[in-house]
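In: Fold the following, please.
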Amino acid sequence: MKGWLVVTVAAVLVFLFFGAGTTYSLLTPDYVFADGELPGEAAILTGSLALAAFGAHRLHAPDRRLRADVPVFGAWLPVRDGLPGGGDLEAHTARLRRTARRATAIAVAWAVLFAGGLAAVIAADRVAAELLATGVRVGGTVVSVYEPARGAPTIRVRFEAPGVSRVEEIARDSGQEYHEGDPVTVVYDPADPAHVRTTVEANENQALVGFGVMLLVSGFLVLPVAASAALGWWRRGRAVAATGWRIATVTVGPDVRHAQEIEARYRDGSGIVLRCAPSLHRPGGPARRRAWIGGWGRQMVVLFPYGPDKSGPQYVPVCATGPRSQPISPVR
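Out: Presented below is the predicted three-dimensional model:
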């Protein structure tokens, strides 16, 4: 299963990377596709999306098999005993759905940030392209070259604007080498002579480009995780709504390489071992506590009436490591 998870995440990241690049190319007016570039990118996008969908299908195969084998959820939960468990369990189920909605809102926010990063990079490129098309071209001379340890390398260029000689700094990213005294063609905005570039160096707004790249990289890394978390909460919410909650005494194990386990004993004496799913919702340190459990298979939730660091209820997403054991002796 871990192998298919890696494949699915990798396919999603490839889709996001090439999707952002293709969108940028299509929205940039002066971008010219090389022969076969656009069909190649379309093939990569289609293939990565298909691989991600197939990986997700394979990841959910165990859930489908388990549910088909045990349609009444008896492998994970005992029958309802009718005994009071404490608390408003219907309200807890509703709160679980609100958790799913919050996770979805977070995923949407990251999608917006990712799109905003792409828009910022495209906007900076369009401003530079518009200046190249409409600006005034004059001869200029490189007066100094800077190669900072951090940040973009730059050149300072002297050129003549109407009635004044100006020196402006231009960021360079073309890879071309410059030396003091080299001639360049400067393009400046007559309404704002400080807005300049050369015919080679776009001199894009570095703050805008840096901000856009930061959002793109952050979204590229976080968006798949946020979307996966939101989908997981929705699936768990539906599973708990179908099964209801069962009270249990749980023993929280130590957090070993983020694979924390919870051993649960139900009122009928049966038990089950649950593994915490990757999430910010953690059960805290080792302890023996009373809790409720709902869901089935890989879509289960442990509800603690009080979290380790807050007074309200805490929902911890878990996966069953196997079916529950048969009753040994009732828990008193």
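In: Please make it C-alpha for all contacts and neighbour counts, starting now.
Out: Noted.
In: Identify the residue nearest the geometric centre of this structure.
Out: In the chain, the C-alpha nearest the mean C-alpha coordinate belongs to Leu223, at 1.6 Å (CA atoms, centre = their mean).
In: Which strand or helix spans it?
Out: Using DSSP states H and E, Leu223 sits in helix 206-243.
In: Quick check: what element follows that helix along the chain?
Out: strand 245-252.
In: any idea which helix is longest in the protein?
Out: As assigned by DSSP state H, the longest helix anywhere in the chain is helix 89-134.
In: and the angle from it to strand 245-252?
Out: Orientation check (axes from the mean of the first three to the mean of the last three CA atoms, to 10 degrees): helix 89-134 against strand 245-252 gives 70 degrees.
In: next structured bit after helix 89-134?
Out: Going down the chain from helix 89-134, the next helix or strand is strand 136-146, by DSSP H and E.
In: ok, residues contacting that following strand?
Out: 153-160, 178-190 (CA atoms under 8 Å, 6 or more residues apart in numbering).
In: make it 7 Å
Out: For strand 136-146, the external contacting residues (CA atoms under 7 Å, 6 or more residues apart in numbering) are 153-159, 178-190.
In: now stretch 260-273
Out: Here stretch 260-273 has contacts from 247-254, 274-276, 320-321, 323-331, using CA under 7 Å, 6+ apart.
In: Quote the end-to-end distance of that stretch.
Out: Distance between the boundary residues of stretch 260-273 (CA to CA, to the nearest Å) amounts to 11 Å.
In: before we go on, could you also do this sequence so I can check it against the first one:
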Amino acid sequence: MREAGVEDVRRLRLRTVCVRGMDDLTRPGSYSVPEPVATVAVRRLRRRGRAMALIGLLLFAGFVVGANLLVDRADALLATGEPTPGVVVGVHPGLRGAAGTIDVRFTVAGVERTRSMNLDDSSPALEAGDPITVFYDRDDPERIAAPGVSNAPFLPNLLTVVAFVLSATLLPPGVIGLVRWGRRVRAVRLHGWRRGQAETDGNRIHRIRFHRNGPGLGPVDGGSTDSRDHAMTVVTTSPVAHEIPPEFRTGEVLVGGRGRHLALMFTRGPVLAAAWEVHQTAHVQPPEHLLTEVSE
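Out: This next block holds a predicted model:
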């Protein structure tokens, strides 16, 4: 049995999570996980949540700024541009339900021009042969707009859409991870880690037993270390995309924190999971003088 480093913890492999949507739980392994490694693993998940939330927030801000700039660009051209009559000569639907483009023919200073205009979801339904009023830039007649057709440039419009999609993908799980693991970092700092034996009672329910005077047990329930058996029932939070297989959730486990802010490090993996306590029982040994009196 070799001692695990923080790089061995399955839950920390961000590339696997992003590509597969789950942890690399292909085959359990038996490790000895030191408490400092478990603490670093919890802190790393908090840092991951903070980074995802920050990047998602910046991307959302970029989406808002970009969308407003594109709208202002179209409004400015409609307000200051030179109007001229035009006609729709072609309609090209977009891929997978996207708005698509139209081809517009118009005349500027006796020169007939044909330009494509990008549509969006708010654009009117147009067909070939429909008349349309075109507003063009006097200094650049190729730059045009039309009422209801913003004609946003393709690349800035694409970048704005990508920023929105990525922000919606990163921001919610980032905030959840930051809150979830931030609370557990504080709980581990206050209460430390205990070692026990885990038994799975379902997909997310576990029974954990702490043997009296076991290694790393430490004070239980905020009291002193005494000769007693202690057990708790915990429920793990939902993993990335799939349940953690039972073979990873049995055997020795490190339990950090207290109450609703528990961190579980299953050493068969090792796998890190967040959990909360739902039931707790303690069996206290009777004092020796009572046992003597009963025997007499």
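In: Mind checking the TM-score on these two?
Out: Here the superposed chains carry a TM-score of 0.67, computed using TM-score structural alignment, normalised by the length of the second structure; 234 aligned residues with a CA RMSD of 3.0 Å.
In: circling back: only whichever of the contacts of strand 136-146 of the first structure are buried, select them in PyMOL.
Out: Buried members of the contacts of strand 136-146 of the first structure, defined by 16 or more other CA atoms under 10 Å, are picked up in PyMOL with:
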select buried, resi 154+155+156+157+158+159+178+184+185+186+187+188+189
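In: Which ones among the contacts of strand 136-146 of the first structure map onto helices?
Out: Applying DSSP H to these, no entry is found in helices.
In: Inside strands: which ones of the contacts of strand 136-146 of the first structure?
Out: 154-159, 183-189 (DSSP state E).
In: With respect to Leu280 of the first structure, which of the residues you listed is nearest?
Out: Thr154 (43.3 Å; CA to CA).
In: What are the neighbouring residues in contact with the closest one?
Out: Contacts of Thr154 of the first structure (CA under 7 Å, 6+ apart): Val145, Tyr146, Glu147, Glu169, Ile170, Ala171, Arg172.
In: so how far is Val143 of the first structure from it?
Out: From Thr154 of the first structure to Val143 of the first structure the distance is 11 Å (CA to CA).
In: what does Ala61 of the first structure give?
Out: According to CA to CA, Ala61 of the first structure and Val143 of the first structure sit 66 Å apart.
In: more neighbours, these two?
Out: Higher neighbour count among Ala61 of the first structure and Val143: Val143, with 18 against 12, using other CA atoms under 10 Å.
In: Can you turn the buried part of the contacts of stretch 260-273 of the first structure into a PyMOL selection?
Out: Those of these that count as buried under 16+ other CA under 10 Å are selected in PyMOL with:
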select buried, resi 247+248+249+250+251+252+253+274+275+276+320+323+324
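In: Which other helices and strands does the top strand by length along the second structure contact?
Out: Scanning the second structure for the strand with the most residues, using DSSP E, yields strand 271-284. Under the contact criterion of 3 or more CA pairs under 7 Å, 6 or more residues apart in numbering; DSSP states H and E, strand 271-284 of the second structure touches strand 228-236, strand 261-266.
In: swap the cut-off to 8 Å and go again
Out: Here strand 271-284 of the second structure touches helix 154-191, strand 228-236, strand 261-266, going by 3 or more CA pairs under 8 Å, 6 or more residues apart in numbering; DSSP states H and E.
In: As JSON lines, the ones you listed with distance to Gly148 of the second structure would be great.
Out: JSON lines is the format used below for those (distance: least, CA to CA, whole Å):
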{"stretch": "helix 154-191", "distance to Gly148 of the second structure": "16"}
{"stretch": "strand 228-236", "distance to Gly148 of the second structure": "51"}
{"stretch": "strand 261-266", "distance to Gly148 of the second structure": "52"}
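In: which non-adjacent residue is nearest Glu35 of the second structure?
Out: Distance criterion CA to CA, 6 or more residues apart in numbering; nearest residue to Glu35 of the second structure, sequence neighbours excluded, is Trp193 at 6.7 Å.
In: Over to Ala74 of the second structure?
Out: Nearest residue to Ala74 of the second structure, sequence neighbours excluded (CA to CA, 6+ apart): Ser150, at 5.2 Å.
In: Repeat that for Ala145 of the second structure.
Out: Phe135 (5.2 Å).
In: OK, contacts around that neighbour?
Out: By CA under 8 Å, 6+ apart, Phe135 of the second structure lies in contact with Leu77, Leu78, Gly81, Glu82, Pro83, Thr84, Ile144, Ala145, Ala146.
In: Residue in the first structure paired with Gly174 of the second structure?
Out: Counting by TM-score structural alignment, Gly174 of the second structure lines up with Ala226 in the first structure.
In: Quick check, that match in contact with Ala105.
Out: No: between Ala226 of the first structure and Ala105 there is no contact under CA atoms under 8 Å: 9.4 Å.
In: neighbour-wise, which of these two wins?
Out: Between Ala226 of the first structure and Ala105, counting by other CA under 10 Å, Ala226 is the more crowded of the two (22 against 15).
In: how close does that one sit to Ala291 of the first structure?
Out: For Ala226 of the first structure, the distance to Ala291 of the first structure (CA to CA) stands at 27 Å.
In: same deal with Leu231 of the first structure?
Out: Leu231 of the first structure is 24 Å from Ala291 of the first structure, by CA to CA.
In: what's the answer for Ser25 of the first structure, then?
Out: Taking CA to CA, one finds Ser25 of the first structure at 53 Å from Ala291 of the first structure.
In: quick one, which of those two is more surrounded?
Out: Neighbour totals were compared for Ser25 of the first structure and Ala291, and Ala291 leads with 23 against 16 (other CA under 10 Å).
In: residues touching the more buried one, list them.
Out: Residues counted as contacts of Ala291 of the first structure (CA under 8 Å, 6+ apart) are Ile247, Ala248, Thr249, Val250, Val302, Leu303, Phe304, Pro305.
In: hang on, the earlier thing: could you look over the helices and strands packed on strand 271-284 of the second structure and pick the most buried one?
Out: Of those, the one with the most neighbours on average (mean count of other CA atoms under 10 Å) is strand 261-266, at a mean of 26.
In: That one aligns to what range in the first structure?
Out: Going by TM-score structural alignment: strand 261-266 of the second structure matches residues 299-304.
In: so how far does the matching stretch sit from its counterpart in the second structure?
Out: Averaged over the aligned pairs, stretch 299-304 of the first structure sits 1.0 Å from the second structure after superposition, using mean CA distance after the TM-score superposition for the first structure.
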